[in-house]
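A.B. asks: generate a structure from the sequence data that follows.
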Amino acid sequence: MSQPYLTAALYQFIDLPEFAQWQQPLQALCDQHQVKGLLLLAHEGINGTIAGPPGDVQAVLDWLKRDPRLANLVHKEAHADHNPFYRMRVRLKQEIVTLGVPALNPALNAGQYVKPEDWNALISQPDVVLVDTRNDYEVGIGSFEGAVNPHTKSFTEFPQWVAEQSQPGGALHGKQKVAMFCTGGIRCEKSTAYMKTQGFEDVYHLEGGILKYLETVDADESMWWGDCFVFDERVSVGHGLVRGPHQLCRSCRMPLGADELAHAHYVRGVACPYCHGSRTPEQLQSLAERQRQMDLAQERGDTHLGHTQASSQQSRQQKVAAQQEALQGLPVLYSFRRCPYAMRARLALAYAGIACQLREVVLKDKPQALLDASPKASVPVLVLADGTVLEESLEIMLWALRQNDPDQWLRPTAGSLDEMQALIARHDSEFKPALDRCKYPSRYPQEDAVAAAATAQAFLAALNRQLSTSGYLYGRDPSLADMAIRPFVRQFAGIDEAAWQNHPWPHLQAWLLRLTDSALFEQVMEKYPAWHPDEAGVLFR
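C.D. replies: Coordinates of the predicted model:
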């Protein structure tokens, strides 16, 4: 029996200055054809994966190819008996794959393509360094024999890895022939272009990526071991793009194979061997309740919690009651999506995996429940299950991170918690007032706008210098300071995007991109309707 759903993975680097104008019609087209997935649009092109009935997916591809710049758009296909996505999103980005090197142009300067059928011969040459450009957790379930794993958590760490490995004793030192590969080919377009700017002469990349190799090369001739991680509900695929055996841990998002699924620390929807022991009892209870609600919804034939459409058979009153049951006993977060103080609080809560009942506030019409909890009535406000009220964003961040801090935001690889808090305090007292006067000059008619801009730019220039040594404010990894300050720098960058790109702050600009193009930031910037007292809140985690 034929499988009714087609998945199409696609990308192309092109000059697309009007990319923002594509968002609405492309979203409407996908919705019209019941196509789901994720498409990213940026100045440099398009990237994403969509799925739906074959004719409907083809209609979207045909619409894209009507533009001469995308006439030769190539996509990779896979078939399934159900749609691997729950909804459709068309997102605007600064890069369609974030490396954090703004001047790079893969459309003009990428490495040499190598077809899948010629790949084995290339990587078998003894003078070729084979580099897997994917993230560490992806490499863990499959790769090419002999490939170097950079152990990166994010693609933005790749330039630093290249710099380190180009030094004496490094994997790239004295080498000129480098072969690179990734899932679908898009990372390699950028990584090979970057390698050429760093002086590497012979740089190659696998055309179509791992997916095309697995589709093209017979298993008995393959130099690939394991499975290839994919960013949808299939989790992994093998040769012939057949769905692999892996499942996702719903707590930490790690791919789990047979050994992990059989492990004593695996609890479906709650924990796995990778995140066991990193969650508080309250978090484990929340995860277990979420899984219970999903199981009940599946038994009833209702829509998954992540879907955008609700079951037509379930009344509004039933939905509200079910939501209220799921939210019972969770902390209540009063928030406003665009407020950078609320943003920093949500970043910490989401990172720590703390489930909350989110109540989106309309600042011109603050609900009485917020005023009762906090008379000052400025977001964010977090009301804990025991009635304790946290009224300051930094207080909420510290509380969340003390519950769960898997990547050690409170213990940076350089510096201390006291140093981070001192920088945040200086940011809040110096930069934030200057930012307000730059962004809202009409509110401060008596203030010197030029002086405010100078204060803000001096602070940002200092951050750029601090970031130049390691990529983050306190070492090689994100910390409390990075997450507390970046939402405000993002606000400054949005005042005049052209001016922002022209400032001589390359390290600061790349640092901000690492946040705005991250899955964590996308999660905390989800749009929610305004909360009303007679309605259930929204589950946020």
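A.B. asks: CA only for contacts and neighbour counts going forward, please
C.D. replies: Will do.
A.B. asks: now do the buried residues in stretch 133-151.
C.D. replies: Applying a neighbour-count criterion of 16 or more other C-alpha atoms under 10 Å, one finds 133-135, 138-139, 141-144, 147-151 buried in stretch 133-151.
A.B. asks: just these now: which is nearest residue 514?
C.D. replies: Nearest to residue 514 among the buried residues of stretch 133-151: residue 135, at 14.2 Å, using C-alpha to C-alpha.
A.B. asks: secondary structure class for residue 251?
C.D. replies: coil (DSSP: H, G, I helix; E, B strand; the rest coil).
A.B. asks: before we move on, the earlier item: any chance of the buried residues of stretch 133-151 in a markdown table, with distance to residue 352 too?
C.D. replies: Formatted as a markdown table, these follow (distance: C-alpha to C-alpha, whole Å):
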| residue | distance to residue 352 |
| --- | --- |
| 133 | 27 |
| 134 | 24 |
| 135 | 21 |
| 138 | 22 |
| 139 | 24 |
| 141 | 25 |
| 142 | 28 |
| 143 | 30 |
| 144 | 34 |
| 147 | 33 |
| 148 | 31 |
| 149 | 27 |
| 150 | 26 |
| 151 | 22 |
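A.B. asks: next step: the residues you listed restricted to helices.
C.D. replies: Those of the buried residues of stretch 133-151 mapping onto helices are 138, 139, per DSSP state H.
A.B. asks: now flag whichever of the buried residues of stretch 133-151 is closest to residue 204.
C.D. replies: Scanning the buried residues of stretch 133-151 for proximity to residue 204, where the rule is C-alpha to C-alpha, the winner is residue 133, at 12.5 Å.
A.B. asks: excluding covalently adjacent residues, which one is nearest to the closest one?
C.D. replies: Using C-alpha to C-alpha, 6 or more residues apart in numbering and skipping residues adjacent in sequence, the residue nearest residue 133 is residue 182, 5.7 Å away.
A.B. asks: second chain to compare with the first, below:
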Amino acid sequence: MQSPATSYINIAAYKFITFSDTVEKRPQFLEFCQKHNLRGTVILSPEGINLFLAGKRADIDAFLGWLRADPRFADIEVKESESEHQPFNRMLVKLKAEIITMKYPLIKPEEGRAPFVEPLTLKRWLDQGHDDNGKPVVMVDTRNAFEVDVGTFDNTIDYRISKFTEFPQVIADHKAELDGKTVVTFCTGGIRCEKAAIHMQNVGFDSVYQLDGGILKYFEDVGGAHYTGDCFVFDYRTALNPQLQETATVQCFACRAVVTPREQLSPAYVAGKSCPHCATEPASSAAPATQSHA
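C.D. replies: Predicted coordinates for the structure are as follows:
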């Protein structure tokens, strides 16, 4: 139940499914969301849908009822969190070639998901140090480096990528290091790690799973066990802790770098103007790539 002090429900969802009428559907999505005072981003693509929205409880429920009336999205799973303010400043409905850009069009998750591990099972694996077959478990973060810096699983492999399109090459370069291990890919909400796991299967990994629902679902079901820090999110909340609460971490208005509470104590941090990441260097070199949304 929504707490009295909370004004907004934030939802994140995606589904890979053939979606051939995106052009026709775009104005319908925009009209419905605007009518119900929702803000955020909906991405429509021939390979499916990806969305981040926030609004009042009744309006979010109305949207989900409307969306699920389309048989293609009847079973779409949604992750929720709460906030005391609207974390988005506008409503966008975008048409894109992929709902998460990887530039590997032969990957069709709707034709069969990669094996997935549920959060409670993953916690048990991490507790015991191996999977149910006795194989060591390796966590692979598929997010951009600046997201990882806000928080990630303990002992995770972080390849310091700056955009998701780099993942196929970097995983190929390190394939031998992962032989004989059970690999669990993860990301914010599940979309990037689902594509990553399917790609890894396609190139010969024989024991790879995605974390079902990503970090946000793990926080919801498990909390912060085996995780250090917070989870970066692509809205004005910037980061959520394992209790799915907004933290004091912010993004610099000038360069979009993540600024921790400690960094906010620096004289170089001026809200809305500068931060330690850009005060002594051009903003263009400090800005993180923020085109991925899951």
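A.B. asks: superposing both, give me the TM-score.
C.D. replies: In this superposition the chains share a TM-score of 0.91, using TM-score structural alignment, normalised by the length of the second structure; 281 aligned residues with a C-alpha RMSD of 1.8 Å.
A.B. asks: closest to residue 519 of the first structure out of the buried residues of stretch 133-151 of the first structure?
C.D. replies: Taking those together and measuring to residue 519 of the first structure by C-alpha to C-alpha, the closest member is residue 135, at 13.5 Å.
A.B. asks: residues contacting the closest one?
C.D. replies: With contact set as C-alpha atoms under 8 Å, 6 or more residues apart in numbering, residue 135 of the first structure has these partners: 151, 152, 153, 154, 155.
A.B. asks: farthest-separated two in these?
C.D. replies: Distance extremes for the contacts of residue 135 of the first structure: the farthest pair is 151 and 155 at 10.2 Å, using C-alpha to C-alpha.
A.B. asks: can you give me the buried ones in stretch 151-161 of the first structure?
C.D. replies: For stretch 151-161 of the first structure, using 16+ other C-alpha under 10 Å, the buried residues are 151, 152, 155, 156, 157, 158, 159.
A.B. asks: actually stretch 202-215 of the second structure, not the one I wrote
C.D. replies: Along stretch 202-215 of the second structure, the positions that meet the burial threshold by neighbour count (16+ other C-alpha under 10 Å) are 205, 207, 208, 209, 210, 211, 212, 213, 214, 215.
A.B. asks: state the distance from the counterpart of the fifth one in the first structure to residue 177 of the first structure.
C.D. replies: Spelled out, that is residue 210 of the second structure. Alignment note: residue 210 of the second structure maps to residue 205 in the first structure; criterion TM-score structural alignment. From residue 205 of the first structure across to residue 177 of the first structure, the span is 11 Å (C-alpha to C-alpha, to the nearest Å).
A.B. asks: got any residues that touch both of these two?
C.D. replies: Common neighbours of residue 205 of the first structure and residue 177 are not found (criterion: C-alpha under 8 Å, 6+ apart).
A.B. asks: any idea how far the counterpart of residue 134 of the first structure in the second structure is from residue 242 of the second structure?
C.D. replies: For residue 134 of the first structure, the aligned residue in the second structure is residue 143 (criterion: TM-score structural alignment). Separation of residue 143 of the second structure from residue 242 of the second structure (C-alpha to C-alpha): 18 Å.
A.B. asks: residue boundaries of the strands in the stretch 101-250 of the first structure?
C.D. replies: 112-114, 128-132, 142-144, 177-181, 202-206, 224-226, 228-229, 236-237, 247-248 (DSSP state E, counting those that start in this stretch).
A.B. asks: with respect to residue 66 of the first structure, which of the ones you listed lies nearest?
C.D. replies: Shortest separation from residue 66 of the first structure across the strands of the stretch 101-250 of the first structure is recorded for strand 112-114, at 25.6 Å, computed as C-alpha to C-alpha.
A.B. asks: re the thing from before, may I see the strands of the stretch 101-250 of the first structure organised as JSON lines, with distance to residue 449 of the first structure added?
C.D. replies: Listed next are the strands of the stretch 101-250 of the first structure as JSON lines, based on distance: least, C-alpha to C-alpha, whole Å:
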{"stretch": "strand 112-114", "distance to residue 449 of the first structure": "50"}
{"stretch": "strand 128-132", "distance to residue 449 of the first structure": "49"}
{"stretch": "strand 142-144", "distance to residue 449 of the first structure": "55"}
{"stretch": "strand 177-181", "distance to residue 449 of the first structure": "49"}
{"stretch": "strand 202-206", "distance to residue 449 of the first structure": "49"}
{"stretch": "strand 224-226", "distance to residue 449 of the first structure": "59"}
{"stretch": "strand 228-229", "distance to residue 449 of the first structure": "50"}
{"stretch": "strand 236-237", "distance to residue 449 of the first structure": "54"}
{"stretch": "strand 247-248", "distance to residue 449 of the first structure": "51"}
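A.B. asks: buried deepest among these, which one?
C.D. replies: For the strands of the stretch 101-250 of the first structure, the stretch with the most neighbours on average is strand 228-229, a mean of 26; neighbours defined as mean count of other C-alpha atoms under 10 Å.
A.B. asks: what's in contact with that one?
C.D. replies: Looking at what lies outside strand 228-229 of the first structure - C-alpha under 8 Å, 6+ apart - the contacts are 138, 141, 142, 143, 183, 210, 211, 235, 236, 237, 238, 255.
A.B. asks: out of those, which is nearest to residue 95 of the first structure?
C.D. replies: Checking the contacts of strand 228-229 of the first structure one by one against residue 95 of the first structure (C-alpha to C-alpha), the nearest turns out to be residue 183, at 17.5 Å.
A.B. asks: residue 142 of the first structure and residue 218 of the first structure, how far apart?
C.D. replies: Counting by C-alpha to C-alpha, the gap between residue 142 of the first structure and residue 218 of the first structure amounts to 16 Å.
A.B. asks: oh, I was asking about residue 227 of the first structure
C.D. replies: Taken as C-alpha to C-alpha, the span from residue 227 of the first structure to residue 218 of the first structure is 14 Å.
A.B. asks: likewise for residue 462 of the first structure?
C.D. replies: The span separating residue 462 of the first structure from residue 218 of the first structure equals 54 Å under the rule C-alpha to C-alpha.
A.B. asks: all strands for the stretch 351-500 of the first structure, in order.
C.D. replies: Taking DSSP E, counting those that start in this stretch as the criterion, the stretch 351-500 of the first structure contains strands spanning 356-360, 381-383, 389-390.
A.B. asks: which residues of the second structure does the longest one align to?
C.D. replies: Mapped onto the second structure with TM-score structural alignment as the criterion, strand 356-360 of the first structure occupies no residues.
A.B. asks: quick one: map residue 198 of the second structure onto the first structure.
C.D. replies: When the two structures are superposed using TM-score structural alignment, residue 198 of the second structure falls opposite residue 193 in the first structure.
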